[in-house]
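> this is a predicted model, with the sequence first.
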Amino acid sequence: MGKLKAFMEVPRLEAGYRPLHERIHDFGEVEQTLNSRDRMAQASRCMDCGVPFCHWACPLGNKDSEWNDALCKGDWELAYRLLNATNDFPEFTGRICPALCEKACVLNLTDHAPVTNRENEAAITETAWHEDYIKPMTFPRNGKSVAVIGAGPSGLVAANRLNRMGYGVTVFDKNEAAGGLLRYGIPNFKLSKNIIDRRLDILIEEGIRFVYNTVVEASSLPEGFDAYVLATGTPEARDLKNVPGRELKGVHLALELLSQQNRVLSGAEYSKDERVTCKGKDVLVIGGGDTGSDCIGTAHRQGCKSVTQIEIMPRPVEGPDDPKNPWPNYPRVLKTTSSHEEGCTRRWNINTLEFIGKNGKLCGVRVQPIDWQPNPEGGRPLMVEAGDPEVIKCEACFLAMGFLKPQHPDYPDNVFVCGDALNGASLVVRAMASGRDAAHKVDSYLQSV
């Protein structure tokens, strides 16, 4: 604890976002940064609690109090070493993690002003890159090899850990570059792809081999490896296939928009018919989570006319507290993202009835207000009508309702599943923790055979 009374004397200060009128015209990262002095002052607010609930809340078990103390004292390199000991890629989580640690911070309980752990994490890591604290390393080899199927966050962490343990690691991925949803799902305005590329350069120099544009089926794994890690994510998105008009042009899954836009920014070209664009259109986003928010921000940057977001579930409580999920658990409260701030009509308790088209093209979606009532037999509440149907005018609609958890057969003892492929769609930080766990399970297995 660098400064005993800093948590009482130094107010919480966030870096904030770039001006709205500026950021909606490009795909640069929206978050700003504090200067080093202010960042160190923010780190000094950490109380080094006797029971560090931040450590408990983080799926990776990050030791926030330790690296905040080092940062407070100006030892940026030690701060990075402490952070990197539990977090393989803090440059990712420092940008896109919802910061479960901050919600569990004691200062969040007392005055709703937790330590800025996520921003501190990002600042520490950026300094580590700028000061060359992050350099390729060499590791003794043990003669055994592992194939990692999927180059998303869980697969990359598993590969990194196994490589450092001395295994020869080959990563297979169906896409043209590594990153999974980090590259093809999260917009550049939240995570610039050069952040991924610079880390990949290190991993390659350290000996990890990447094989792209290769679909590997779980039933036909590549031969010649001692063990396998399946980190294939959740490839199937929830859809509205049974809703009339789903086939109309203009109705898309969210990733059709997000992944294509990211590819365009990396230099890919599409024909006019292939291009998914919101330019000049009224846009409807179905789904109230982070993916839906990403669609909103992308629609604005493509030059949409308007955006409406609907959600079938009730409006969350305003917060900051959630009576049904109290501290130190993550509160399920209304979340307003940078994309929402850029302009969006938001509605809850809305069910989708029909996609309406003209000449094969979407022109509106018929929806209906609903309510939820307790199920007398228990289980999922019952959906009931709560208003007359109406039509929301739109020429583009994006389905952002999450992903289906994959089902797996029984695998041989040398096959290990991790990340979203194991647990279903969740946070990047949880996928990374799962990849780390899988690496240790692989090591234990190969050490015993």
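All right, it came through fine.
> make it CA atoms for all contacts and neighbour counts henceforth
Noted.
> can you give me the helices for the stretch 151-300 of the chain?
Along the stretch 151-300 of the chain, counting by DSSP state H, counting those that start in this stretch, helices occupy 153-164, 181-184, 193-205, 254-265, 290-301.
> wait, which of those helices is closest to residue 118?
Closest approach to residue 118 among the helices of the stretch 151-300 of the chain (Cα to Cα): helix 193-205, 16.1 Å.
> contacting residues around the closest one?
When contacts are defined by Cα atoms under 8 Å, 6 or more residues apart in numbering, helix 193-205 is touched by residues 91, 92, 135, 136, 160, 178, 179, 182, 183, 210.
> and the residues you listed as a markdown table, adding neighbour count and distance to residue 361?
Below are the contacts of helix 193-205 laid out as a markdown table (neighbours: other Cα atoms under 10 Å; distance: Cα to Cα, whole Å):
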| residue | neighbour count | distance to residue 361 |
| --- | --- | --- |
| 91 | 23 | 41 |
| 92 | 22 | 38 |
| 135 | 12 | 52 |
| 136 | 13 | 52 |
| 160 | 23 | 46 |
| 178 | 25 | 35 |
| 179 | 22 | 33 |
| 182 | 21 | 31 |
| 183 | 25 | 30 |
| 210 | 18 | 41 |
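> so can I have a markdown table of those showing distance to residue 223?
Formatted as a markdown table, the contacts of helix 193-205 follow (distance: Cα to Cα, whole Å):
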| residue | distance to residue 223 |
| --- | --- |
| 91 | 34 |
| 92 | 32 |
| 135 | 32 |
| 136 | 29 |
| 160 | 21 |
| 178 | 22 |
| 179 | 24 |
| 182 | 28 |
| 183 | 28 |
| 210 | 16 |
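> next, the one to line up against it:
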Amino acid sequence: MGKATGFMEYQRQLPAERPPAARVKDWEEFKQKFSQAAAQKQGARCMECGIPFCHSGLQIGGMVSGCPVNNLIPEWNDLIYKGKWKEAVQRLLKTNNFPEFTGRVCPAPCEGSCTVGLNDPAVTIKANEYQIIEKAFAEGWIKPEPPAVRSGKKVAVVGSGPAGLAAADQLNKLGHQITVYERQDRIGGLLVYGIPNMKLDKTKVLARRLKIMEAEGVEFQTGTEIGTDLALTQLQSEFDAVVLAGGATKARDLDVPGRQAKGVYFAVDYLTRNTRHLLETEPDKAEKTADYISAADKDVIVIGGGDTGTDCVATAIRQGCKSVNQFEIMPQAPLTRKDDNPWPEWPQILKVDYGQEEAIELFGADPRQFLIMTKEIITKTEQGQKVVTAVRTVKINWDKDENGRFVPVEVADSEKIWSADLILIAMGFLGPEAALAESAGLERDQRSNIKAAYGDFKTNLTGVFAAGDMRRGQSLVVNAIDEGRRTAAAVDQYLT
């Protein structure tokens, strides 16, 4: 429970972050560590609340509340308060394969359902998780532990994002021989190309975990797309089971005039190409990888207000953009919880993320524009090709139609033209790409995801399972890890 009176004695404190003006000059992680004494005080704030919701992982109000992997949060908070760091690591790894990832990129729904948060700022659960796992690596406690006995069973995992890696890690620990197939040139999926380096370092943090998994016996094969380079039927014949964890990679497009002009890209392509460039060349050198997209000296418009949109803002700033604006079709969230958003629901309140902080520091204003709809991408013709020059928008309000559904209604005389050289579409994802499902005869649900029930994760093909965003649609890294772990348990039951 931590210290009995800790939540009354100590205030919430977060680890320091590198100042925005300094961190935008490089691609290093911007978060820093607590001192051990500060971390122990934060652990002490975890109270004996009777029935903790922080590790519940419930769906309340259509959103996740508490930790989807059911982290034993009160237990390891108590352990770090008492200085029992090694025991805290053991409790943390009992439920989460990759706390070094979630401790960096998870939005921390656990903190939204923290009981202390009813009256005071919540316990710093995410920061405590980060502290525990980083201390474990620093002390040399995280070492390869190959299974003592192999089962003789082979499992193929398709996709190396958080769901695929979690499934592979769990199944390997159970003694099965695992091969992970990835169509990209690097292992990691969303973790390597979907999340910028300043949030999750690829060569220090991601590579560190992958090296351990390889040492434990997991085999990785890159540059292989199942359904194109290798048929799913071949995997079925060569392996005892197959886990599909290819993600929800079909991006939601923007259907407006001028969409096909040069200078308009999906956010995921922009982020992927930037990270590939960082990993393949020295960042301060002039030469660029062939598909590199630069925001240098450009007016940038990011269409989409979520985490990916924020990552685009931060990336464009580091590339040296001239200006950046982020369009959000929804209204600005309130500063405090509204009455219809009670604890322990996820708090729908305004947050200023790292990308917005950096834009405020450099340009003097929050880049987000709320209740705004893009109507047209304005272009000009250069050397026979249409090139983006501006964006035309209107303000909107959300009103109910005759069926009671909220629909956007344009505000009269609210049209505005925004100068733009680079437009990034960050409007989320519709589901997995269709090619594999169609070629293999996999059933899909109404949302185009691979059809497999939560719990057994079985598809309509014998011995083929589905996990993560490919099964449930776009979601959080922590949800993907949860599904990977649970799918591994279902596969193990099937094999044994």
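Perfect, thanks for sending it. The structure displayed is predicted, hence computed values, not measured ones.
> got a TM-score for the two of them?
With the length set by TM-score structural alignment, normalised by the length of structure 1, the two chains reach a TM-score of 0.96; 443 aligned residues with a Cα RMSD of 1.5 Å.
> re earlier: highest mean neighbour count out of the helices of the stretch 151-300 of structure 1?
Most buried of those by mean neighbour count (mean count of other Cα atoms under 10 Å) is helix 153-164; its value is a mean of 27.
> with structure 2 overlaid, report how far that one is off on average.
Helix 153-164 of structure 1 differs from its equivalent in structure 2 by a mean of 0.3 Å after superposition (mean Cα distance after the TM-score superposition for structure 1).
> chain center to that helix: distance?
17 Å (Cα atoms, centre = their mean, to the nearest Å).
> got it, and stretch 1-11 of structure 1?
31 Å.
> just the endpoints, please. Distance across that stretch?
For stretch 1-11 of structure 1, the separation between the terminal residues is 17 Å (Cα to Cα, to the nearest Å).
> mind listing what's buried along that stretch?
The neighbour-count check on stretch 1-11 of structure 1 (16 or more other Cα atoms under 10 Å) flags 1, 2, 3, 6, 7 as buried.
> contacting residues for the last one?
Contacts here follow Cα under 8 Å, 6+ apart; on that basis residue 7 of structure 1 touches 44, 45, 46, 47, 107.
> now do the closest residue in space to the second one that isn't next to it in sequence against residue 314 of structure 1, distance only.
Spelled out, that is residue 45 of structure 1. Leaving aside its sequence neighbours, residue 45 of structure 1 sits nearest to residue 7 (Cα to Cα, 6 or more residues apart in numbering; 4.2 Å). In this view, residue 7 of structure 1 and residue 314 of structure 1 are 36 Å apart by Cα to Cα.
> how about residue 94 of structure 1?
Distance, residue 94 of structure 1 to residue 314 of structure 1, by Cα to Cα: 30 Å.
> who has more neighbours out of those two?
Taking other Cα atoms under 10 Å, residue 94 of structure 1 and residue 314 do not tie; residue 94 has more neighbours (21 against 13).
> surely that one is in contact with residue 118?
Yes: using Cα atoms under 8 Å, residue 94 of structure 1 is in contact with residue 118, at 5.0 Å.
> mind listing what's buried along the helix ranked longest in structure 1?
Longest helix of structure 1, by residue count under DSSP state H: helix 428-448. Neighbour-count burial for helix 428-448 of structure 1 flags 428-439, 442-443, 446 (criterion: 16+ other Cα under 10 Å).
> kindly report the same for stretch 218-238 of structure 1.
For stretch 218-238 of structure 1, by 16+ other Cα under 10 Å, it's 225, 226, 227, 228, 229, 230, 231, 232, 233, 234, 237.
> pull the most distant pair out of those residues.
Using Cα to Cα, the buried residues of stretch 218-238 of structure 1 reach their maximum pairwise distance at 226 and 237, which is 32.1 Å.
> can you map out the strands along the stretch 1-150 of structure 2?
58-60, 63-65 (DSSP state E, counting those that start in this stretch).
> deepest of these, which one?
Among the strands of the stretch 1-150 of structure 2, strand 63-65 has the highest mean neighbour count (mean count of other Cα under 10 Å), at a mean of 20.
> contacts for the lengthiest strand in structure 2, please.
Longest strand of structure 2, by residue count under DSSP state E: strand 385-400. Residues outside strand 385-400 of structure 2 that contact it (Cα under 8 Å, 6+ apart): 258, 261-264, 329, 371-381, 405-411, 414-422.
> so how far is that strand off the chain centroid?
With Cα atoms, centre = their mean, you get 27 Å for strand 385-400 of structure 2.
> buried stuff in it?
For strand 385-400 of structure 2, by 16+ other Cα under 10 Å, it's 386, 387, 388, 389, 390, 391, 393, 394, 395, 396.
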